[in-house]
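Novice: Attaching a predicted model along with its sequence, questions to come.
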Amino acid sequence: MPTSHDLKGLMKFLARDEWRSCFEEVFDDHFGPVLEAGDMEFEDLAEILGDDWAMTLWGCAFEDFLTRNFDVAGGNIVDEYLKRRGWKENAQTKAYMKALRTSAISLYEVSDIVPGKSLMARDLILGGEPIAVSEGTATKTLQQWDRVAARIVPVMGKKIFAGGLLPFTPQASEALFEGLKQILGKKNAKKLPAIRDEDLQTVAPMFTLSWLFDALDRAMELPPMQNSDGDDLLFHDVRFPLASGVTQKDIASRVKAIPGMSQENAKFWNWLEDKPKGRGQPKKSGELSFDTTMNSGQRVLGNVELNGRFLHLSANSAARAEKGTALIRHALGDFVREPLTEIRTVEQMMADRSAKDGEALSSDVPPEIAEQLVHQLLDRQYRETLDQPVGMLGNKTPRQAVKSSAGRQKVAEWLKYLENQSARQPDPTDPMATYNFEWMWRELGVHNLRQ
């Protein structure tokens, strides 16, 4: 028996010449700019993103097509199909088709998820109170504060998601908002202007394009990762074998004399930059920069450690490794032999970390103790963050940002982002996934915005 989501009849009707040419226009609106920019065919998207996403994207274009009127006999495919073939469909299917006919896509923030049953969806474009949505499949994978582009349609007394549902990252959301402001003639506006349902119906392709450009960027390559010198991240481990007869004490006395070496213990030094660059300086928006900074404000350029019969230099770029190697050779001379260097990329480091995490799962530490320790660490980390500049808050600290109405809204969005990223751990029992951020909402006085 057909389900309420069964659109097979409409899809067969699409084979008629008049409707096929109309659909080609809509298809080009949704995918033309991406395919042209990448010199691709639609089939290439399936190769890059997978067949499931390609089908979902096609469904988004098809649902938009169902809402449009064309200068052909019948005007709208849903109206014409129900007039000619409606007798073949059950009541639920006809109700679903009629709901799609007048639907509009929007961007929703989800919360109060009951897996397999329901969720609440807050419209980030039209505003208003959150909508209760009956949903079985998506609720099993969505997390609190996820954003999705979708059509919410009424069917037989319930509100449900249509089939074309796209999960939006913060980057895709920002691209969508900027695109909508440009289309609506408000390019430099700080926020979206008032938008009506009929406006959303005309800009449906913008949702597909915003999601697709973002997804392709993430699928094709990792974003460039650099240290604060602007050098590409390449992790170097330079190992200097100690010469025969040389002791660790001999080495330590000479390493201490190298400019910039800050000793942590008898066998470990932080190699610091010559001059402080300032404390707590926020990174530029969109810049991925990886470095450690001391309390003095000085960046850590590398680490030097004595381990057995080796002196190890660790640095996160080729330039720093080369400079550090020259310093050590100059200071130690014949005390060390020709070094051996191991170089690892970001991807290799991530793979190593995943392997170590897998080993950690089999340790003897009880899960409840591990969770408590991680949560205590996160408590300290986030408490410090409340007094540090945050890029998402315009480089203000969270405590500074909540002093204005606009800042309070930004803080709420920032907290939702933290919660969402924490909840998206592969293992729902991971201590990161079970961390409770509620204290931060209350401490910052924005708990009333947690909806």
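Specialist: Perfect, thanks for sending it.

Novice: going forward, measure contacts and count neighbours with C-alpha atoms only.
Specialist: Fine.

Novice: Could you give the number of residues near the closest residue to Glu41 other than its chain neighbours?
Specialist: Nearest residue to Glu41, sequence neighbours excluded (CA to CA, 6 or more residues apart in numbering): Leu35, at 6.0 Å. Residues near Leu35, counting by other CA atoms under 10 Å, number 15.

Novice: so which strand or helix has Leu35?
Specialist: helix 17-38 (DSSP states H and E).

Novice: After that helix, which helix or strand is next?
Specialist: helix 42-49.

Novice: related to what we said a few turns ago, so which bits of the helix holding Leu35 are buried?
Specialist: By 16 or more other CA atoms under 10 Å, the buried positions in helix 17-38 come out as 19, 22-23, 26-27, 29-32, 34.

Novice: quick one on the thing from earlier: would you mind measuring from the residue nearest to Glu41 to Asp28?
Specialist: Remark: distance between Leu35 and Asp28 (CA to CA, to the nearest Å) = 9 Å.

Novice: same thing with Gly358?
Specialist: For Gly358, the distance to Asp28 - CA to CA - is 45 Å.

Novice: try Val78
Specialist: 20 Å.

Novice: ditto for Leu327
Specialist: 60 Å.

Novice: Kindly report the same for Leu107.
Specialist: Counting by CA to CA, the gap from Leu107 to Asp28 is 22 Å.

Novice: go on, Ala138?
Specialist: 28 Å.

Novice: Closest to the centroid, which residue in this structure?
Specialist: Note on the chain: the residue nearest the mean C-alpha position is Thr169, at 4.9 Å, using CA atoms, centre = their mean.

Novice: Tell me how far the nearest residue to that one once chain neighbours are set aside lies from Lys403.
Specialist: Using CA to CA, 6+ apart and skipping the chain neighbours, the partner closest in space to Thr169 is Arg147 (7.1 Å). In this view, Arg147 and Lys403 are 27 Å apart by CA to CA.

Novice: Next one for the comparison:
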Amino acid sequence: MSKITASFNQAWQQIADYCKKSPWKERFQEHGDNYLELFCEEMELSKQAFINKISGINMGPETMQGKIFGITIETFIEKEFDSPEDNVAVEYLKRRKWKMSKESAVCLEEMKDRCFTIYEVVDTKPGEYLIVKDILLDTKEIKVFEESGSRALKPFDLIISKALQINGEYYFTGTVFTLGHDFVKLIKKHVQKDLKEKNLNFKKYEIVPKELLPAANEVLRKYTPDLFIEAIRYMLTPMTIVNPNNEVISFNSLNYIIKDRDKVIEKLNSMPEFEKDDENKLFWIYTEPRKKKFLPMQQKTISVGDLEIKGDKLLCNTMTKPASERLIKLLQENLGNLVSMPVIEHEDIYDETRKKKKSPAKQETEDDIPDEIKQEVLQQYYDQHLKKCLDEKIPVLNNKTPRQCAKSDPKRVIKWLDMMEDSAKKQLPSGEYDMSWVYKELGLKQED
């Protein structure tokens, strides 16, 4: 263990103990209860149900309860009550700094002054350090000395943490959570909008300088609860075969013959349910309202399918059978005689299960589906998802499509493919996913 790590651990333990003493004990308890209530409310669980749920999660040397306690401590340290001086860290340093080493005091001051943000892992040296970039504040890449995190994390991983500057070097605090890319893309958009309105730009800095921290923190702290709500949800919610509106995923295609191509294009462009693709003028995303809006900044719609015109055909795909049925009705009402009746194909993940069951009386649940059926369905889902991704702009590829990046920066796109492969393997029952077709499609050589 390095001297700085030992100093940080000392500071963390000392302030954690101090938070449990009067007059801070009651404030700290209330702060922790507020976060617990927030998590329970957003996940629609009672306090006991939430505690039971997190108690069963194995996270190696660190428990889920420990990580949530870390959130409580590190956000409480930042909290100012009636004045900037009315802060637990300020009071501790005033009264007991003499008990601390110089480095421990600096660690505590940094923990107090800096707030949580999102870092993208750029590179790692396992057991030594991470190269990361703050993608909310858009600062320069920094080298963070982190022994355990550098072993567990990989390029393109997105994490919530605080980077502390100690003696000119960077270290993470103890609380680190991972996030999904879709959420990060969404929150980044909101944070950058706020920064622009305040005329704040941190691109020339490795880390926000002390004099600019109040302005940066005012923006970031507005989103801190949302970051941790999503982080906890990301850890507690396993991959399921339902979409965000709780409809079972299936693969459905509707094929129409077009009778008047120009009028069909005009109609599709005018319909609010379809979002036109900027790159492909003959491709639309089919969206529907989100039934439950989890976060204040979360989009009100979800993608449930797509439409594409190829020659004299309108080719439609949806991810659930109900969405397919609604799309048929929608197109019938708006396109009428401009297209033929559709040729419909539907693949239901439960069909095979139903055939194998002797008694149809019991309604199937996801647990009733054999692993081989789950494997087939999820494999097909990932195949279709990746096929679409190849021509979409990906934020972690510097807003290029994988096809473009394969030509300009093949190493970066290979790291992205490794991340996608790891994600798929974790969800598939077999733990295996064949990516060879993607490498072939991009003209890349797959390493053995």
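Specialist: Structure received. Keep in mind it's a predicted model, so treat the numbers as computed, not measured.

Novice: quick one on the thing from earlier: counterpart of the residue nearest to the centre of structure 1 in structure 2?
Specialist: Counting by TM-score structural alignment, Thr169 of structure 1 lines up with Gly180 in structure 2.

Novice: so that match makes contact with Leu158?
Specialist: Yes - Gly180 of structure 2 is within contact range of Leu158, at 7.1 Å (criterion: CA atoms under 8 Å).

Novice: hey, what's in contact with both of the two?
Specialist: Common contact partners of Gly180 of structure 2 and Leu158 (CA atoms under 8 Å, 6 or more residues apart in numbering): none.

Novice: what residues are up against Gly127 of structure 2?
Specialist: 146-151.

Novice: ditto for His375 of structure 1
Specialist: Per CA under 8 Å, 6+ apart, neighbours of His375 of structure 1: 431-432, 435.

Novice: Identify the residue of structure 2 aligned to it.
Specialist: Match for His375 of structure 1 (TM-score structural alignment): no aligned residue.

Novice: Can you tell me the element Thr287 of structure 2 falls in?
Specialist: strand 283-289.

Novice: What sits closest to Asp194 of structure 2 if chain neighbours are left out?
Specialist: Nearest non-adjacent residue to Asp194 of structure 2 (CA to CA, 6+ apart): Val219, at 6.7 Å.

Novice: wait, doesn't that neighbour sit right on Val191?
Specialist: Yes - using CA under 8 Å, Val219 of structure 2 makes contact with Val191 at a distance of 6.9 Å.

Novice: Between Arg147 and Lys403 of structure 1, which is the more surrounded one?
Specialist: Arg147 (25 against 12).

Novice: And the more buried one? What does it align with in structure 2?
Specialist: Arg147 of structure 1 maps onto Leu158 in structure 2, by TM-score structural alignment.

Novice: returning to that earlier point: which of the contacts of His375 of structure 1 fall within strands?
Specialist: Taking DSSP state E, every one of the contacts of His375 of structure 1 sits outside strands.

Novice: Relative to Tyr286 of structure 2, how far out is the match of Thr169 of structure 1?
Specialist: Taking CA to CA, one finds Gly180 of structure 2 at 22 Å from Tyr286 of structure 2.

Novice: same check, this time on Lys374 of structure 2
Specialist: Counting by CA to CA, the gap from Lys374 of structure 2 to Tyr286 of structure 2 is 25 Å.

Novice: cool, and Tyr223 of structure 2?
Specialist: Taking CA to CA, one finds Tyr223 of structure 2 at 29 Å from Tyr286 of structure 2.

Novice: quick one: which of these two has more around it?
Specialist: Tyr286 (22 against 17).

Novice: Name all residues that make contact with the more buried one.
Specialist: 273-275, 303-307.

Novice: can we see that at 6 Å?
Specialist: 273-274, 303-306 (CA atoms under 6 Å, 6 or more residues apart in numbering).

Novice: With Val132 of structure 2 instead?
Specialist: Shown in contact with Val132 of structure 2 (CA under 6 Å, 6+ apart): 119-122, 141-142.

Novice: now it, what's its secondary structure?
Specialist: strand (DSSP: H, G, I helix; E, B strand; the rest coil).

Novice: Aligned to it, what sits in structure 1?
Specialist: Under TM-score structural alignment, Val132 of structure 2 pairs with Ala121 in structure 1.

Novice: How about its match: what's its closest non-neighbour residue?
Specialist: Val110 (4.6 Å).

Novice: Then Ala318 of structure 1?
Specialist: Leu234 (6.5 Å).

Novice: pretty sure that neighbour contacts Thr345?
Specialist: Yes - proximity of Leu234 of structure 1 to Thr345 meets the contact threshold set by CA atoms under 6 Å, at 5.2 Å.

Novice: ok, those two, which is more surrounded?
Specialist: The residue with more neighbours, out of Leu234 of structure 1 and Thr345, is Leu234; 22 against 15, by other CA under 10 Å.

Novice: That one and Phe240 of structure 1: what is the separation?
Specialist: From Leu234 of structure 1 to Phe240 of structure 1 the distance is 19 Å (CA to CA).
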